[in-house]
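**Student:** predicted model, plus sequence, below.
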Amino acid sequence: GRYIKENPSIDRNDLGFEYLEAKAASSLAPFLDRNVDSKQLIDFSPYQTESITSPLLPIQCNMFVCGGMVIGLCISHRIVNATVLHKFSDEWAKASRIGIHRVDNIELSFSLAMLLPTREMVPESMYVLPLKPGLKTASKTFVFYRLAISSLWTNADNKGLKRLPSGLQFVTTVIWKALKHGKLRPSLIAHMLNLRGRTLLPISDDCCGNPIKPIFIRFFQEMSKNIQLQDLVSLVGDATTKTINECGKIDKGDDLFLMVNYSCREAGEEFERGGLDAYFFTRDAILSEF
C-alpha cells in the first residue's frame, strides 16, 4: 500500500514493497558482538528516517563475504507498531528455516479503525505535541541482561515495597534515578502500554495500527530530597497498575480514544510549560512486559 498525505490514510493498492540487495566487504562476525556500536548497523537499513514519500515496507538484504546475511527491515509506524513487526519477523525467520507450510498463518487485522472515531472528528479532538524549534533531544540504548538485572535487584535497598516490580519497571527506575543525579528538578518518564488484551474491546494480537497508551510517572520538587530507589520503584509500579486498571474498564472505541488523547494532552501541556526533564522509554515488545 501507499500513504496518502492529502487525505491521511493508507491506500491498500497491492503495489508491493521496495526490495534492495547490498554487498558488504567484510564478514558478519564483528557485527554479532554484543558491544557493537549500533551506529555501525545503520547502513544495513534501507532508510534511516521516515518521510511522507517513504515506502511503507522497504527491505534491504545485505550479503557478507563469509556467506552470512543480514536483513534490514523498516516498516511505517503509521500501520503497525513493534508488536506486529516482531511477530512478522519471527514467522518470516521460521519460514526460512523450516518451510513456509510449517509456520503459523498470520492474518493481519485492520479492525482497529472500526473502533475509533471517524476521520472528521479527529482533527478537532486529537492532540499532537508540538515540536519546539531548537529543542534538544538525546537518545541512548541500554542493554541489561538477566544476570545484570538480578544483581542490581540483589544489591538494591528494596525494603518497604508494596509489590515486586517487573524487570522493565525496575531497570527504567534505575536509569531514571541515575539520570537525575540527585537533582530536584521536576521530571517525567513515559512507558508505552500495549492495549492488546488490556481492554474489553476486541483488539486482536494481530491487529495493525498503534493500540498503545502512554504511562506517565511524575517526580515533583516538593517530594523528599532523600527519595530512595524503592520510592521511585513504587511510583512507577503504582502508575502502571492504575493505568492498566483504567484500561480494563474501556468497552467503547470513543472512550479509548478520549483516554489516550487526554493523557497525551495532559503530559504535553505540562512539558510545554518548561522546567521539566522528560525521559521516554521504548522497549522490546517480546522480551519485556509490565
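**Tutor:** Sure thing, it's come through.
**Student:** CA only for contacts and neighbour counts going forward, please
**Tutor:** Will do.
**Student:** name the element residue 270 belongs to?
**Tutor:** Secondary-structure assignment from DSSP states H and E places residue 270 in helix 253-272.
**Student:** quick one: contacts of that helix?
**Tutor:** Where contact means Cα atoms under 8 Å, 6 or more residues apart in numbering, the residues beyond helix 253-272 that reach it are 115-117, 125-129, 201, 212-214, 216, 247, 250, 276, 278.
**Student:** ok, stretch 52-68 next?
**Tutor:** With Cα under 8 Å, 6+ apart as the contact definition, stretch 52-68 has outside contacts at 1-3, 5, 17-28, 44-47, 69-76.
**Student:** that one: end-to-end distance?
**Tutor:** 33 Å (Cα to Cα, to the nearest Å).
**Student:** comparison target, given below:
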Amino acid sequence: MSVPLRIEIMLRETIGPSSPTPPDLRSLKLSVLDQFMPISHITLADSETIRPLNVMTMGSEYIEARIHCILSDILRKPENEVLKQLLPAVITARDSQLLVQASFFDCGGVAIGVGLSHKIADAATLASFMKCWAATTRSSSTEVIISPVFMGASIFPQMDLPIPMLPVDLIQGEAVLKRFVFEGPKITELRAKAITASVPNPTRVESVTALIWKCAMSASRSNLGVPRKAVLSLDVNIRKRLVPALPDNYGGNYVGSISARMEDHDDLELQGIVSRIRKDLTEFGEHYAKITQGG
C-alpha cells in the first residue's frame, strides 16, 4: 500500500484512578487493568532525587482512530511505515506506561495497537495481557482466564545501587528497519538444514536468527574484503530457564540477553552458527539456574 493513510483521531483519553487506591482495596480485581497492576513500584529520577512512583497512578492512554481505507489493503502488502501508524505514540520516560490505539476501518475492520513500557514489563507479559483482555471480552463460560502473578521481587530482590538511576531514553540514530516474512514450510526446511549432532532439534528462533546473522556477516565480509569478528545480541525469556521454571503468567521483566560471538576465522555455515547460539543459550540458562538455586 503506497498511498499514505488518512487517519482521523476520534478520541484520546487517559484511563486511571482519580485518587490513589486505599491499601485495603488493592486486592480487588475489577478489570483486566486491575489484574495487571504491578505490585512493585518503578523508580524515576528527577534532577536531584530518586522518587518511587506507582505506575498505575500515571494512567493508561486510550486512542480511537478512523482509518479511511479498507483493512485488506494493508494486509495484502504490509509496509512498515503504514503499520507504524496503527500503533500509539512511542512511550517516553515520564509518559503513560500503557498506550492502546483502536483503529476502525471503513470496511468495519478493527486493528488494535498496544505499547507497553519496558520499565514495567516484557513482551511475554504484554502477550499475556492481550490474551487475558481478549478472553475477558469474549466472556466465554468455557475459557479459563489465568490471572497474572507479580513475584519478581521475591525471586530477584531489589539491589541498593550506590548511584542514582537515570530515566531510560532511547538513543536516536540512523537505523534501517527491515521486515522479513518466513513461511512455515520454509522454516521447517531451514530447521532440517541446521540439524547437527550437538543440536539435533534446532528451534525456529535459532534457525531463523542464524540465517539472518549469517547473511549479515557474509555481506559485511563482502563489503570489507576481509573477514572480521561479529557479535549477536539476543534477548531471552528467562522464565523457562530458571530452576524451577516459572509459568507464563508471571508478569514483569523476566528478560536477559546473550552475546554470541563469531571470530574472523570462523566458517559461516548455518549449522555452526546455530551451534554457537545454542551453546550461549545453554550457558545463559545454567547461569540463571545457579542464581535461583543460591549458587
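**Tutor:** In hand now; what should we look at? All values derive from a computational prediction rather than experimental measurement.
**Student:** just the buried subset of the contacts of helix 253-272 of structure 1, please.
**Tutor:** Using 16 or more other Cα atoms under 10 Å as the burial test, the contacts of helix 253-272 of structure 1 include 115-117, 127, 201, 212-214, 216, 247, 250, 276, 278 as buried.
**Student:** residue 80 of structure 1: which of those residues is nearest?
**Tutor:** Set against residue 80 of structure 1, the nearest of those by Cα to Cα is residue 212 (10.9 Å).
**Student:** once you drop chain neighbours, what's closest to the closest one?
**Tutor:** residue 194 (4.7 Å; Cα to Cα, 6 or more residues apart in numbering).
**Student:** residue in structure 2 matching that neighbour?
**Tutor:** In structure 2, the residue paired with residue 194 of structure 1 is residue 237, using TM-score structural alignment.
**Student:** need the strands for the stretch 151-295 of structure 2, in chain order.
**Tutor:** 230-237, 255-262 (DSSP state E, counting those that start in this stretch).
**Student:** identify the residue nearest the geometric centre of structure 2.
**Tutor:** In structure 2, the centroid-proximal residue (Cα atoms, centre = their mean) is residue 123; its distance is 2.8 Å.
**Student:** that residue maps to what in structure 1?
**Tutor:** Counting by TM-score structural alignment, residue 123 of structure 2 lines up with residue 82 in structure 1.
**Student:** one step back: mind listing what's buried along the helix holding residue 270 of structure 1?
**Tutor:** Neighbour-count burial for helix 253-272 of structure 1 flags 253, 255, 256, 257, 259, 260, 261, 264, 265, 267, 271 (criterion: 16+ other Cα under 10 Å).
**Student:** again, but for stretch 61-81 of structure 1
**Tutor:** Burial within stretch 61-81 of structure 1, assessed by neighbour count using 16+ other Cα under 10 Å, is assigned to 61-64, 69-76, 79-81.
**Student:** just give me how far it sits from the chain centre.
**Tutor:** Mean C-alpha position of stretch 61-81 of structure 1 versus that of the full chain (Cα atoms, centre = their mean, to the nearest Å) differs by 19 Å.
**Student:** same check on stretch 246-262 of structure 1?
**Tutor:** Average the C-alpha atoms of stretch 246-262 of structure 1, do the same for its chain, and the two points are 19 Å apart (Cα atoms, centre = their mean).
**Student:** repeat for stretch 240-249 of structure 2
**Tutor:** With Cα atoms, centre = their mean as the basis, stretch 240-249 of structure 2 stands 17 Å off its chain's centre.
**Student:** which position in structure 1 aligns with residue 134 of structure 2?
**Tutor:** Using TM-score structural alignment, the equivalent of residue 134 of structure 2 in structure 1 is residue 93.
**Student:** going along the chain, name the helices of the stretch 1-150 of structure 2.
**Tutor:** Here the stretch 1-150 of structure 2 has its helices, by DSSP state H, counting those that start in this stretch, at 32-35, 71-76, 80-84, 123-138.
**Student:** format these as a markdown table; extra columns: distance to residue 147 of structure 2.
**Tutor:** As requested, the helices of the stretch 1-150 of structure 2 are arranged in a markdown table below (distance: least, Cα to Cα, whole Å):
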| stretch | distance to residue 147 of structure 2 |
| --- | --- |
| helix 32-35 | 7 |
| helix 71-76 | 32 |
| helix 80-84 | 30 |
| helix 123-138 | 8 |
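**Student:** of all those helices, which lies closest to residue 13 of structure 2?
**Tutor:** When those are ranked by proximity to residue 13 of structure 2, the top entry is helix 32-35, at 15.3 Å, counting by Cα to Cα.
**Student:** right, I'll call it a day here.
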